[in-house]
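1. Here is my input, please return the structure:
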Amino acid sequence: MESQAHVTGDGYFMSGGKVVPFDLLIGKAMPDNRESELTRLTNLLTATTYFSEFLNLKKGDVLVVLADRLLDVRVIAAIRGVARARGIEPIVLTHHTSQVPEMPDWVKPLIEQATVVISTWFCSVIDPFNVAMRKRGQRWIKITFFRDFDLLYTPQARFPFELVGELAKATAKLYPRERPFDLKFSDSRGTDFRIGFTARMSEKLMSTNRWRGVISADEPGCYSHYLPTHGPNIYERGPCVDTPDQVVDMTGTVYPQWAVGFPEPFREKIGVRFDKDEIVEVTGESANAAILRDMLMGGKLIELGCGFNPKAPRHQIYPAGSNAVGALHFGIDLVKPSDYIRKTMPDWEEPPIHMDLVTFDSTVHAGDTPLMVDGVLEASHDPVVRAAAAAYGDPVELLDRWVE
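-> Next up, the predicted model:
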């Protein structure tokens, strides 16, 4: 007796004389990714070891923690535990918000005594007092991305921060030196945007600790991010300018795919046009375009952040991302506080005078040299980076297997 042939249709196939829908079979050819309790413990110890090494606290350090009321108290306990192992009892100041715009005068005497500051406060990076303290050698660690202790159980926390540094150094090698060049951005939506770099701007930017591959809090005067996901900014106004009123040569239009505080990616192609350091036009007809137009006009690009951790969730853009390797966030300082931000994110870790626009698929050239293509960081293919990853495991799994 001959068996009857059955033709496989869309969304099902025949199995033992039965029609089996694909929906019932999703994932059955893939490994089970659930962690056992033993694996979870192993992973936690890996992450906590990196955490302790990252903080790099030393006997004799004076540690001040600038916290806020919404910070997971287990995070403070974890910091205190690492500190006590070095004979340090941290001073913890808890503000009612992380949106502290400038360092309060009453805090400054405590900060002046510190050798290390761990902070959630927004003013950490830009306040002139804090900048001056780092110039004196004070080490700063920003924990915007470590507000919940359970993050220590995630792949991004146990990704070796040494490899984040290797990815940064390999990217730094691609920047032209000792000559002007354009940092150029494009994508399939029609983005055509450029930032004119002078040799001095490039030199100043590349001299910062993260661009030199120093991701942890190892150097006097460092400014580091924990979790170690936020790599160095591919453009950052602070290091690039000599005076606050300096106009940076940037022109063109960016079409972001999403922005912090918006429930879903943009369905409309919304254009954000820059001219001479300032946003001069926001195109689009949708409600989101109108919100961004009211928010962004006259704003300035203060940082262009790039993710350097392949295990940072690629499409998680709250609170200030994405920080996945090759994703970009355009950090804009606004002319006035945004009512939209105040309504939708009253407890955001950034104040309502800042907005992050996000792209996942940008192609970026420094002069004629690609830094990333279609949202993939060129440094991921660098032989030095691959060799460094091999010391920790499979380079393909570590560098190329992203977390959604």
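2. CA only for contacts and neighbour counts going forward, please
-> Noted.
3. Ignoring the adjacent residues along the chain, who's closest to residue 292?
-> Distance criterion Cα to Cα, 6 or more residues apart in numbering; nearest residue to residue 292, sequence neighbours excluded, is residue 282 at 7.1 Å.
4. I have a second one here; can you model it like the first so I can compare?
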Amino acid sequence: MNHLATSTEPDQGSFFKQPRAVWAVAFACVIAFMGIGLVDPILKDIAAQLQATPSQVSLMFTSYMAIMGVAMLVTGVISSRIGAKRTLISGLVLIIVFAALAGSSNTVGQIVGFRAGWGLGNALFVATALSTIVTAASGSTARAIILFEAALGIGIASGPLVGGLLGEQSWRAPFFGVSCLMVIALVATSVFLPSTPPTGRRTSLLDPFRALRYPALLLTGLTAIFYNIGFFTILAAGPFALPDASIIDIGWIFFGWGLLLAFTSVFVAPLVQRLIGTVPSVITMLVLFMLDLAMIAVFTEHTPFVIAGIVLSGAFIGINNTLITEIVMGAAPVERPVASAAYSFLRFCGGAVGPYVALKLGENVGPHAPFWFGACAVLVGVVILTAGRKVVSGAHAPSTHSVAEAEAELVGDLA
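-> Next up is the predicted model:
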């Protein structure tokens, strides 16, 4: 077959019996999401060797996330004109080039600039990858979301470990490592993903903004801004709250964080959803994440508490990622890529702001300040979603094949 199967087909066979195209894109997703946590273990080393402050180093997150957020607005426009496969390949090529250039840099400013190009490539790839997996996977949308979140979790988990192992040799090595791995992902995507010519309506630059006119999607996106401030505060400020930890120590700590994120996103999120519902689950996890950040803020000078808080936050982030993704997919009567672009634009704005402000507060106020800032931001997200829970719940109509049911299939296949 030279076309993608649609997710509206009935579920058949094992959860793991997916077309090769799905596994190729999922593998590329793993490598793409490595880029989020890859720099964590080497942040302090880059700051020391290139004589930069923590807030200056944090701009590697800011440029990456800011460009990703803005670029998300044009991914649908590009994909609807050149097709999903060409968009994915274009994103992969950009990541390969700019990751290698970042590894060749001699100043923090150069790394920040090349991370921006990397973010552009990631935007083209990630936004298109989700809709491609949803379209190509055998079974339901919920099943496809589980697969995507699993790839996301594995990538985020392995990123810090790869960064730590390679970073012990040189802070440049993790960048070159991702570039090489992306070459493999590029080949796999090129070979296994069938040709996907443009189909349907050509989207415009205004479509994501029009989608935000739907209150449920807007409220979810606004919640995500503040949630992601907390998320990226953990990533950026966490290493600097571990002054005695080596590069590989930080790599292992964030590897534990990422493993918990991956496990909970696939196995725990559906259980929590089935017990108390989707929106109440998200609100609960946001409250727990806020309390976790507050605990780190109180005990910043006690390394065991900081490590425990960092690792534990992976559970709350993992559950939220899966359930919020499902909410977004049904929050507005628009095409999935348009809804994803609108939501991603807002959430990556939070990811861009969080690291720089958090570490600037750490420099000017004290080591506790970044985590208090993250906790307060997540609290704002709790207030927004709690106030709008009826609107969001009303718009999110659970599918006949929910995430909980997809998770039950996965557990059965693993047994």
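5. Fetch the TM-score of the aligned pair.
-> The TM-score (TM-score structural alignment, normalised by the length of structure 1) is 0.26; 185 aligned residues with a Cα RMSD of 7.6 Å.
6. For structure 1, give the helix that spans the most residues.
-> Taking DSSP state H as the criterion, structure 1 has its longest helix at helix 37-55.
7. So which elements touch the helix or strand following that one?
-> Of the helices and strands lying after helix 37-55 of structure 1 in sequence (DSSP states H and E), the nearest is strand 63-68. Where contact means 3 or more Cα pairs under 8 Å, 6 or more residues apart in numbering; DSSP states H and E, strand 63-68 of structure 1 is packed against strand 91-95, strand 116-119.
8. angle of strand 63-68 of structure 1 against strand 91-95?
-> When axes from the mean of the first three to the mean of the last three Cα atoms, to 10 degrees is applied, the directions of strand 63-68 of structure 1 and strand 91-95 differ by 20 degrees.
9. Now strand 63-68 of structure 1: buried residues?
-> Residues of strand 63-68 of structure 1 classed as buried by neighbour count (16 or more other Cα atoms under 10 Å): 63-68.
10. ok, now stretch 380-387 of structure 2?
-> Within stretch 380-387 of structure 2, the residues that count as buried by 16+ other Cα under 10 Å are 380-382, 384-386.
11. what's the burial count for the residue nearest to residue 292 of structure 1?
-> Neighbours of residue 282 of structure 1 under the rule other Cα atoms under 10 Å: 23.
12. That one - that's part of a strand, no?
-> Yes - remark: residue 282 of structure 1 belongs to a strand, assigned using DSSP: H, G, I helix; E, B strand; the rest coil.
13. Am I right that it is in contact with residue 288?
-> No - at 10.6 Å, residue 282 of structure 1 does not count as touching residue 288 under the criterion of Cα atoms under 8 Å.
14. Could you pull out the strands in the stretch 301-415 of structure 2 for me?
-> Counting by DSSP state E, counting those that start in this stretch, the stretch 301-415 of structure 2 has no strands at all.
15. Show me the helices in it, by range?
-> 303-329, 336-364, 369-387, 389-395, 403-414 (DSSP state H, counting those that start in this stretch).
16. Tell me which other helices or strands the second one touches.
-> For helix 336-364 of structure 2, the packing partners by 3+ Cα pairs under 8 Å, 6+ apart come out as helix 54-82, helix 108-136, helix 207-211, helix 215-237, helix 303-329, helix 369-387.
17. With respect to residue 187 of structure 2, which of those lies nearest?
-> Closest approach to residue 187 of structure 2 among these is made by helix 108-136 (14.3 Å; Cα to Cα).
18. between the helix or strand just after the closest one and helix 403-414, how many degrees?
-> Under the assignment DSSP H and E, the closest C-terminal helix or strand after helix 108-136 of structure 2 is helix 141-167. Computed by the same axes, to 10 degrees, the angle separating helix 141-167 of structure 2 from helix 403-414 equals 60 degrees.
19. And whatever helix or strand comes next after helix 141-167 of structure 2, how far out from the chain middle?
-> Toward the C-terminal end, the helix or strand that comes next after helix 141-167 of structure 2 (DSSP H and E) is helix 173-192. Distance of helix 173-192 of structure 2 from the chain centroid (Cα atoms, centre = their mean, to the nearest Å) equals 19 Å.
20. Report the inter-axis angle for helix 173-192 of structure 2 versus helix 141-167.
-> Here helix 173-192 of structure 2 runs at 140 degrees with respect to helix 141-167, directions being taken by the same axes, to 10 degrees.
21. List of residues touching helix 173-192 of structure 2?
-> With contact meaning Cα atoms under 8 Å, 6 or more residues apart in numbering, helix 173-192 of structure 2 is reached by 20-21, 24-25, 27-28, 31-32, 34-35, 38-39, 85, 89, 92-93, 95-97, 99-100, 102-103, 162-163, 166-167.
22. rerun that using 6 Å as the cut-off
-> Identification of contacts with helix 173-192 of structure 2 by Cα atoms under 6 Å, 6 or more residues apart in numbering yields 21, 24, 28, 96, 99-100, 103, 163, 166-167.
23. Take those and write them to TSV, including distance to residue 113 of structure 2 and neighbour count.
-> What follows is the contacts of helix 173-192 of structure 2, written out as TSV (distance: Cα to Cα, whole Å; neighbours: other Cα atoms under 10 Å):
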residue	distance to residue 113 of structure 2	neighbour count
21	32	21
24	29	21
28	23	28
96	15	22
99	11	26
100	13	22
103	12	21
163	20	32
166	22	23
167	20	25
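24. In JSON lines: these, plus distance to residue 298 of structure 2.
-> Below are those laid out as JSON lines (distance: Cα to Cα, whole Å):
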{"residue": "21", "distance to residue 298 of structure 2": "47"}
{"residue": "24", "distance to residue 298 of structure 2": "44"}
{"residue": "28", "distance to residue 298 of structure 2": "39"}
{"residue": "96", "distance to residue 298 of structure 2": "41"}
{"residue": "99", "distance to residue 298 of structure 2": "37"}
{"residue": "100", "distance to residue 298 of structure 2": "39"}
{"residue": "103", "distance to residue 298 of structure 2": "36"}
{"residue": "163", "distance to residue 298 of structure 2": "29"}
{"residue": "166", "distance to residue 298 of structure 2": "33"}
{"residue": "167", "distance to residue 298 of structure 2": "30"}
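25. Show me the two of those that sit farthest apart.
-> Farthest apart among those - using Cα to Cα - are 21 and 167, which lie 32.2 Å from each other.
26. before we move on, back to that, just so I know, which of the helices of the stretch 301-415 of structure 2 lies nearest residue 229 of structure 2?
-> helix 336-364 (4.3 Å).
27. buried stuff in that closest one?
-> 336-362.
28. next structured bit after the helix or strand where residue 260 of structure 2 lies?
-> Using DSSP H and E, residue 260 of structure 2 maps to helix 247-263. Downstream of helix 247-263 of structure 2, the first helix or strand assigned by DSSP H and E is helix 269-276.
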